[in-house]
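**Q** make a model of this:
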Amino acid sequence: MSQIPTQSQFSPQAGNTAKLSVKGIRKNYGATTVLQAIDLDVRAGELLTLLGPSGSGKTTLLQIICGLVEPTAGSLFIDGRDETNLPVNRRDIGVVFQNYALFPHLTVKENVAFPLLMRKIAGAEIDRRVAEVLEMVNLGHAADRLPKALSGGQQQRVALARCLVYRPGVILMDEPLGALDRKLRETMQMEIKRIHRETGATIIFVTHDQEEALALSDRICLMNDGFIAQIGTPHEVYEAPANRFSAEFIGLSNIFDGDIADGMLKTEDSAIPATGLQPGDSLLVRPEHVMLTEVADGFLSGTVSETVYAGAESRLVVTLKSGKTVIVRQPAGADIAPIGTTVGLTWQPTATRIVR
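**A** Take a look at the predicted model:
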């Protein structure tokens, strides 16, 4: 088997060194500002995900990084070099698109070799690199096939191989799994994690899918309305959301509002223990931390209004007297309270988070 390229071939500055730095990047379209003076460092060898809803600015930021859009203000550095005004073809960046963008009349091997031919690499070196990268993505057996003979997942791996083969300093992946079905998406997520681990490539991955971001990322850059709402590891962003938007966008959330007095949050339905809350704060409880109990023993009580079986877990929707709903996650095998049952809801106070 051909040797897999080492981390040093893709990220010579591996570690906490900034491979790519965005300094004060802003983008206006007329009077409309779509990107608000963004500062962001992408570390060498990491997989950073740009995550956010439509209109959050993540695609605009990606387009500025790869040179398709010119920023209104700010600078872009790669390996410490100012590349703000460099044209697309002179930036040390590779792009993997959602629609694969393969040449239908070329074989897999020829598609992957194309960027090397454009760079006038010697023929023997092209053959060696193409063989290596096709083995890396488990497509050595399909080298002589045309794209139409491949599945969607295989075509996506060809697109990834074509990007990896010329060893760009930064790889941009713009919603590359969006066209795949759920099972294939999950398979390709594991493939991307494996390839990233084996190559040490610096990858910026764009998605609006929070589960995908949690599964893939070393760090997540969560964007909203042209701002960066939070940057952190998947664990940090999920377990310690920096603000209400982060709490509501990442994962399922139960958020309670009310008046604060004597260490309690007085909601429309009941008073909830809430040490440390200040005026304007809200209380976050993730569904997996909510437990069903007797009505008299709960912080809150309500009626089970819906149940959803999801294989590894079940989700219950409990409607409180005010009409507010609380989501409860229960593991597979747990007894599920029937719809219409009145239940109490409780949780460990240490499982709550404060958001604003």
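**Q** from here on, contacts and neighbour counts on C-alpha atoms
**A** Fine.
**Q** contacts only, for K193.
**A** Counting by CA atoms under 8 Å, 6 or more residues apart in numbering, K193 makes contact with L216.
**Q** that's a strand at it, yeah?
**A** No - counting by DSSP: H, G, I helix; E, B strand; the rest coil, K193 falls outside a strand, being helix.
**Q** any idea how far it lies from L292?
**A** Distance of K193 to L292, given as CA to CA, to the nearest Å: 37 Å.
**Q** quick check: C163 touching V170?
**A** No - contact criterion CA atoms under 8 Å: C163 and V170 do not qualify, at 10.0 Å.
**Q** relative to R329, how far out is R315?
**A** 5 Å.
**Q** about what we covered before: hey, what's in contact with both of C163 and V170?
**A** Common neighbours of C163 and V170 (CA under 8 Å, 6+ apart) are G94.
**Q** L40: neighbour count?
**A** Residues lying near L40 (other CA atoms under 10 Å) number 17.
**Q** next, the second sequence, to be compared with the first:
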Amino acid sequence: MPKNRQIVLDSRPQGEASAANFKLLTTDTPALADGQVLVRHHYLSLDPYMRGRMNEGKSYAQPQPLGQVMIGGTVGEVAESRNPKYAAGDKVVGMGGWQEYSVVDGNQPGALRKVSTSQVPLSHYLGAVGMPGVTAWYGLVKIIEPKAGQTVVVSAASGAVGSAVGVLAKKRGARAVGVAGGAEKCRYVTEELGFDACIDYKQHKDAQSLSQALKEACPGGVDGYFENVGGIVLDAVLLRANSFARIAMCGMISGYDGKPIPMQYPQLILTNRMRIEGFIVSEHMEVWPEALAELGQLVGSGELKPRESVAQGLESAPEAFMGLLRGRNFGKQLVKLV
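**A** Now for the predicted structure:
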């Protein structure tokens, strides 16, 4: 069996996370038992939720245990199988973590999913046709429920989740307005993804300035908001929200280092009878088949053109993760392992 390189969580962050919180190890891969599968990972997914798992405090999931392989989605191929459902060479998606190989019980429901790369590149099963895409689909379709002609705003619009939100909203006849960091990301959002407008938040120092830009981009107000960030972006949207607006609360990356995220205008939630709903996509497995079918069709047809930032080699994962938390990535952040 091959040697396996792994990255474990070595210490919990105090304030901002750093690469020093992780440790790279080399271990022996155990021999397979009946029913098990050895997966060689090709790509590792880096996602903002991982930062919350590094903390010890209460959250919607158990903290990442110290000394164990960091949690994370992976795509790869079956290297060896002692399970009749899987053959060597099968392409699979799973939660293999920050390591080059994983040994998986092939009979455990949901542990591995076979995928086809005939129309969708393997890496996209960690992004647009994976958990981030389904997150976008659920928040938009089940919480925001856009109607034709309504306006949907999404923060982190060039990222793996935000990019899918806008394309899905346009498919439903809504107006899509993005918020992203930098002129290049905003160009991608409008020119390649087809959003109606995109606002560069880096050009705005406070919620009032950002709200004025939103007023120009959303002359009819905001009917739905897909929240990935928090902070002044949420405040700016609240100032432009219509009566009965819906907010899908997906992420609050501005507060992942433990700092509080004040809200300046919570009274507008009442004034406008708004609905704000937080959600975790893994709690809604019933929608995954429908969501993945639509997302796969959008990527296969070229209507959704996902961007990827790809770091090379397992040892690059900690620094790439720090870059993701600081907005340095462009699109889905991956680590290529082969």
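**Q** could you tell me the TM-score of the two chains?
**A** Once superposed, chain against chain, the TM-score is 0.24 (TM-score structural alignment, normalised by the length of structure 2); 148 aligned residues with a CA RMSD of 7.3 Å.
**Q** rewinding a little: the more surrounded of C163 and V170 of structure 1?
**A** The neighbour comparison of C163 of structure 1 against V170 (other CA under 10 Å) goes to V170, with 29 against 23.
**Q** all strands of the stretch 101-250 of structure 1, in order?
**A** 170-174, 203-207, 219-224, 227-232 (DSSP state E, counting those that start in this stretch).
**Q** give me the neighbour count for A124 of structure 1.
**A** Neighbours of A124 of structure 1 (other CA under 10 Å): 8.
**Q** doesn't S8 of structure 1 belong to a helix?
**A** Yes - assessed by three-state DSSP, S8 of structure 1 belongs to a helix.
**Q** relative to I272 of structure 1, how far out is it?
**A** For S8 of structure 1, the distance to I272 of structure 1 (CA to CA) stands at 53 Å.
**Q** who has more neighbours out of the two?
**A** I272 (20 against 13).
**Q** wait, that one sits on L265?
**A** Yes - under the criterion of CA under 8 Å, I272 of structure 1 makes contact with L265 at 5.0 Å.
**Q** OK, contacts around Q208 of structure 2?
**A** A236.
**Q** buried residues in the one helix or strand it maps to?
**A** According to DSSP states H and E, Q208 of structure 2 maps onto helix 207-217. In terms of neighbour count (16 or more other CA atoms under 10 Å), helix 207-217 of structure 2 has its buried residues at 207-208, 210-211, 213-215, 217.
**Q** which residue ranges of the stretch 151-300 of structure 2 form helices?
**A** Assigned by DSSP state H, counting those that start in this stretch, the helices in the stretch 151-300 of structure 2 fall at 160-171, 183-187, 207-217, 232-240, 267-271, 288-301.
**Q** list the helices and strands the fourth one packs on?
**A** The one in question is helix 232-240 of structure 2. In terms of contacts (3 or more CA pairs under 8 Å, 6 or more residues apart in numbering; DSSP states H and E), helix 232-240 of structure 2 is packed against helix 207-217, strand 222-227, helix 267-271.
**Q** with the second one instead?
**A** Secondary-structure packing of helix 183-187 of structure 2 (3+ CA pairs under 8 Å, 6+ apart): strand 175-180, strand 197-200.
**Q** pick the most deeply packed of those.
**A** Most buried of those by mean neighbour count (mean count of other CA atoms under 10 Å) is strand 175-180; its value is a mean of 26.
**Q** neighbours around Y309 of structure 1, how many?
**A** Around Y309 of structure 1 there are 12 residues (other CA under 10 Å).
**Q** thought it was touching R315?
**A** Yes - Y309 of structure 1 is within contact range of R315, at 6.6 Å (criterion: CA under 8 Å).
**Q** right, and the helix or strand after the helix or strand containing E80 of structure 2?
**A** Using DSSP H and E, E80 of structure 2 sits in strand 74-81. Where DSSP H and E defines the elements, the next helix or strand beyond strand 74-81 of structure 2 is strand 91-94.
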